[in-house]
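Student: make a model of this:
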Amino acid sequence: MARLNVKPTRMELSNLKSRLVLSTRGHKLLKDKQDELMRQFINLIRENNLLRDEVEKELTASMRSFVVAKSLLNEAFIEELFAVPGTAVELDIQEKNIMSVVVPQMNFSIVDQDEKSTDLQYGYVNSNGELDDAIKKIEDILPKLLKLSEIEKTCQLLADEIEKTRRRVNALEYKMIPQLQETIRYIQMKLEENERSSIVRMMKVKDMGVS
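Tutor: A predicted model of the protein is given here:
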């Protein structure tokens, strides 16, 4: 490991020792942060996988009902039915902090476009049970889809932060701290060597004076 290019003085040795203490403390804090981020990330991944499986199954069921309904109804009627939505979704995105990572917290509400009714307007003569079932299932999936989006975005942000933290931990563990330790050993050896040389010179001067 290459040492730092510094002068071997006692002042520099003291500064390097202080930097080593600070780097070691920072390494521990970052390692603890990395471990906690990984713990929360793994928990979120598990929750994400379960919710995704659930959402995919419900979406498949709703699409199956819609395909059956579409095969039994006039296509023009279905297009007209969904051309102008009767409701709108308002999304409110808040922020929360997870180990210094700002992640989204999403809430939504359904706002009526037509104050008289929150439902799609269509006649029962031209519709069937499969269409009603498909619409109901899709409406019920909305909160889960929103939650899934929130979790996946949080996982993405946590993964980015974990990678940044890992690079910092590795930089301290495998580069900065070893460099400081190597430089401190070098300066200590140099100072000890200089001290021995000074003692030898003093002894020679003393011997010359005695003679």
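Student: C-alpha from now on. contacts and neighbour counts both.
Tutor: Will do.
Student: does Arg3 sit in a helix, a strand or a coil?
Tutor: Of the three states, Arg3 takes coil under DSSP: H, G, I helix; E, B strand; the rest coil.
Student: neighbours of it, how many?
Tutor: As a burial measure, Arg3 scores 16 neighbours (other CA atoms under 10 Å).
Student: which residues does it contact?
Tutor: Contact partners of Arg3, counting by CA atoms under 8 Å, 6 or more residues apart in numbering, are Gln179, Leu180, Glu182, Thr183.
Student: ok, of these, which one's closest to Leu13?
Tutor: Thr183 (8.5 Å; CA to CA).
Student: the closest one: which element?
Tutor: Thr183 belongs to helix 177-210 when assigned by DSSP states H and E.
Student: same question, Ile110
Tutor: Ile110 is part of strand 101-112, with elements assigned from DSSP H and E.
Student: tell me the helices and strands packed up against whichever strand or helix holds Leu37.
Tutor: Applying DSSP H and E as the criterion places Leu37 in helix 10-72. If contacts are counted by 3 or more CA pairs under 8 Å, 6 or more residues apart in numbering; DSSP states H and E, helix 10-72 sits against helix 129-171, helix 177-210.
Student: could you give the angle of the last one to helix 129-171?
Tutor: Angular relation of helix 177-210 and helix 129-171 on a 0 to 180 degree scale: 10 degrees, by axes from the mean of the first three to the mean of the last three CA atoms, to 10 degrees.
Student: also this sequence, please, to line up against the first:
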Amino acid sequence: MSYLQRVQPTKLQLISLKRNVAVSKRIRKILEDKKEVLLRELTENVEKAKSIRRKLSEDLLGAYEHLLAAYADMGATKLDSIAGSTRGRLDVEVRVKRVMDVRIPVLVMTGGASTARYGVVDTSPELDEAVRKLSSSLADILKAAEVENTIFRIAAELKRTQRLINALEYIIIPKYERDIKLISTILEEREREEFVRLKKLKYVIEGRRAQR
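Tutor: Reported below is the predicted structural model:
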């Protein structure tokens, strides 16, 4: 099948192609708006992730320093025994929010963290402070995981959106416009040929009338 047969150079096809171009351009505009929102969300979450990581790093470093002090005060054997005999609990609920149709898991602590319980007799205040700092860091650890997952998902959607924009911009719309130009040229040529044919027919008819 030839290219012209596939294109079907008719006025109806020309109207259809022009409509397709208009729709494609509207879709491209919607996708470009979506891209702007995704870029803004991505930038905000990257900055948020940096901030959370800085705070988390400081808090965990502080907890580690207190833990080292507790080791010095209590000894490794006793501290390891406490660590092995106690258990904490963290209840987390996973919810979902949407950012431009991107599903983002949200991690929510329900009821707070239940820290490990141990006897306070013959324990160091440094251990208490280390446990307190670690417990307070749990929410930030969850938030860091949530934000980094958000960044990954938004980046993936941004990449997909850009591919669609590129397809419309460089493949689909240009093809429609080439087809429109080709069909318009063919129809104009047909109109000229028809005009010439009718003009010749008119001369023939007028000539026959003159001979009568």
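Student: report the TM-score for the pair.
Tutor: After superposition, the two chains reach a TM-score of 0.89 (TM-score structural alignment, normalised by the length of structure 1), with 205 aligned residues with a CA RMSD of 2.2 Å.
Student: show me what counts as buried in the strand holding Ile110 of structure 1.
Tutor: Across strand 101-112 of structure 1, burial judged by 16 or more other CA atoms under 10 Å covers Val101, Val103, Pro104, Gln105, Met106.
Student: for those residues, which two are the farthest from each other?
Tutor: Among the buried residues of strand 101-112 of structure 1, the pair separated by the greatest distance (CA to CA) is Val101 and Met106, at 15.9 Å.
Student: do you know how far the spatially most central residue of structure 1 is from Phe41 of structure 1?
Tutor: Centroid check for structure 1 by CA atoms, centre = their mean gives Leu158 as the closest residue, at 0.8 Å. As judged by CA to CA, to the nearest Å, Leu158 of structure 1 and Phe41 of structure 1 stand 7 Å apart.
Student: Ala88 of structure 1 now?
Tutor: 33 Å.
Student: which of these two has more neighbours?
Tutor: Just comparing Ala88 of structure 1 and Phe41: by other CA under 10 Å the higher neighbour count belongs to Phe41, 20 against 13.
Student: trace that one over to structure 2, please.
Tutor: Matched by TM-score structural alignment, Phe41 of structure 1 corresponds to Leu42 in structure 2.
Student: quick check: closest non-adjacent residue to its match.
Tutor: Nearest residue to Leu42 of structure 2 in three dimensions, chain neighbours excluded: Ile151, at 5.9 Å (CA to CA, 6 or more residues apart in numbering).
Student: tell me, how many neighbours does the one you found end up with?
Tutor: Ile151 of structure 2: 21 neighbours (other CA under 10 Å).
Student: that one contacts Lys48, doesn't it?
Tutor: No: counting by CA atoms under 8 Å, Ile151 of structure 2 does not reach Lys48; the two are 10.1 Å apart.
Student: how far away is the nearest residue to Ile78 of structure 1 once chain neighbours are set aside from Leu81 of structure 1?
Tutor: Leaving aside its chain neighbours, Ile78 of structure 1 sits nearest to Lys70 (7.4 Å; criterion: CA to CA, 6+ apart). Distance, Lys70 of structure 1 to Leu81 of structure 1, using CA to CA: 12 Å.
Student: neighbour count winner among the two?
Tutor: Remark: of Lys70 of structure 1 and Leu81, Lys70 carries more neighbours, 17 against 14, as counted by other CA under 10 Å.
Student: who's in contact with the corresponding residue of structure 2 for Gln181 of structure 1?
Tutor: Under the alignment (TM-score structural alignment), Gln181 of structure 1 maps onto Glu177 of structure 2. By CA under 8 Å, 6+ apart, Glu177 of structure 2 lies in contact with Leu17, Val21.
Student: repeat that with 10 Å
Tutor: The contact partners of Glu177 of structure 2, taken as CA atoms under 10 Å, 6 or more residues apart in numbering, are Leu17, Lys18, Asn20, Val21, Ile183.
Student: Glu58 of structure 2 too?
Tutor: Contacts of Glu58 of structure 2 (CA under 10 Å, 6+ apart): Ile52, Tyr64, Ser137.
Student: what about the last one, distance to Ala130 of structure 2?
Tutor: Looking back up the chat, that one is Ser137 of structure 2. In terms of CA to CA, Ser137 of structure 2 sits 11 Å off from Ala130 of structure 2.
Student: identify the contacts common to these two.
Tutor: Asp59, Leu60, Ala63.
Student: what is the neighbour count of the first one?
Tutor: Residue neighbour count, defined by other CA under 10 Å, stands at 18 for Asp59 of structure 2.
Student: quick check, it in contact with Lys133.
Tutor: Yes: if you go by CA atoms under 10 Å, Asp59 of structure 2 and Lys133 touch, sitting 6.5 Å apart.
Student: about what we covered before: intersection of neighbour lists for Ile151 and Lys48 of structure 2?
Tutor: Leu42.
Student: before we move on, the earlier item: so what corresponds to the residue nearest to Leu42 of structure 2 in structure 1?
Tutor: So, by TM-score structural alignment, Ile151 of structure 2 is matched to Cys155.
Student: with Glu206 of structure 2 instead?
Tutor: Per TM-score structural alignment, Glu206 of structure 2 is aligned with Val210.
Student: the strand holding Ile110 of structure 1 vs helix 129-171, what angle?
Tutor: Going by the same axes, to 10 degrees, strand 101-112 of structure 1 makes 160 degrees with helix 129-171.
Student: for strand 101-112 of structure 1, what is the distance to the chain centroid?
Tutor: Distance, stretch centre to chain centre, for strand 101-112 of structure 1: 19 Å (CA atoms, centre = their mean, to the nearest Å).
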